[in-house]
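> sequence unknown, structure follows:
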């Protein structure tokens, strides 16, 4: 049992202190240790006990890699071998866009040696350009994103199962 010392109310007398964090409900303090973000990766790490083969670069969308994952309300990052795309939904906030840009720069540095092209795609932009055509080609061609339909049977985000995509 840890006895509190009245002279030092933050002293734990050498005893370990543990905190529990639940995925999707992390505290700000916990997230502050992983700036600008946490990017989960499949596989392991090389160590004295385990040898991991170097893997080829995999195209990653940081949600499920299907067109239906994209929407007008959020910002998405697509990382392919030669380019990183930031897709800004037309209703996304400036804070989301700024945070996503930090994540894009974070991905570019360690995973692409800072040499990867970065393309920002603005949702709802009527004029097509080469970088947006490239993005849509990855998804099999351009098609408008569906608008959200509000129903009476809406589910809270807290009711959805937690899933992690890498």
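Perfect, I can see it now. Values in this document were obtained by computation on a predicted structure and should not be read as measured data.

> rest of the way, CA atoms for contacts and neighbours
Noted.

> and residue 128, how many neighbours?
Using other C-alpha atoms under 10 Å, residue 128 has 9 other residues around it.

> what's downstream of the lengthiest helix in the chain, the next helix or strand?
Secondary structure assigned by DSSP state H gives helix 94-112 as the longest helix of the chain. Scanning forward in sequence from helix 94-112 by DSSP states H and E, the next helix or strand is strand 117-122.

> Can you list the buried residues in that next one?
Residues of strand 117-122 classed as buried: 118, 119, 121 (neighbour count, 16 or more other C-alpha atoms under 10 Å).

> take a look at this one as well, against the first:
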């Protein structure tokens, strides 16, 4: 049980440091400004548990075996205007006109920007894509600002282009 281990390790660390640390609890999606300032590049919420932190490498092909994932990049909150990067279902209904998205297949990365997406979200999404590709040592290509005409991107998602939500349908929660 991951929650039990986390609680146990927090107490163990507290004991190790002589009961001097102060523990704070944060709730996903409702983080304090102080917490968000600890992550200037944004907070990433990914699916999975312990196993998701490990990558398998095919020694024969020297390629990472990563699951396909769609990341929603959104600038939220005040006063930090921090970024939240949230893994969402691989579906066109996960997309919305007001935010940026990065689709990562392991060997290909696509960025899609809603027409109402802020320049800050575009820039952050492009930076995330380039950093992810750079960590794969030439085994990954990046296609930025995918439009409605790139079937390679749309074919990876369930649903149709008409399922993309309007920007006003999405809140910071």
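Right, received. Where do you want to start? Note that the structure is a prediction, hence the values are computed from the model and not measured.

> about what we covered before: so which bits of the longest helix of the first structure are buried?
By neighbour count on 16+ other C-alpha under 10 Å, the buried set for helix 94-112 of the first structure is 97, 100, 101, 103, 104, 105, 106, 107, 108, 112.

> same question, stretch 26-37 of the first structure
So stretch 26-37 of the first structure, judged by 16+ other C-alpha under 10 Å, has buried residues residue 36.

> and it, how far from the chain's centre?
Here stretch 26-37 of the first structure shows a centroid-to-chain-centroid distance of 13 Å under the convention C-alpha atoms, centre = their mean, to the nearest Å.

> How about stretch 140-155 of the second structure?
Using C-alpha atoms, centre = their mean, the mean C-alpha position of stretch 140-155 of the second structure is found 18 Å from that of the whole chain.

> and for that stretch, what are the contacting residues?
For stretch 140-155 of the second structure, the surrounding residues in contact (C-alpha atoms under 8 Å, 6 or more residues apart in numbering) are 92, 103, 106-113, 126, 129-130, 133-134, 160-161.

> and the direction of the longest helix of the first structure versus that of strand 117-122, what angle?
Interaxial angle, helix 94-112 of the first structure versus strand 117-122 (axes from the mean of the first three to the mean of the last three C-alpha atoms, to 10 degrees): 160 degrees.

> follow-up on the earlier one: from the buried residues of strand 117-122 of the first structure, which is closest to residue 36 of the first structure?
Nearest to residue 36 of the first structure among the buried residues of strand 117-122 of the first structure, counting by C-alpha to C-alpha, is residue 118 at 17.3 Å.

> so how far is residue 76 of the second structure from the counterpart of the closest one in the second structure?
Structural alignment (TM-score structural alignment) places residue 118 of the first structure against residue 142 in the second structure. Computed as C-alpha to C-alpha, to the nearest Å, the residue 142 of the second structure to residue 76 of the second structure distance reads 25 Å.
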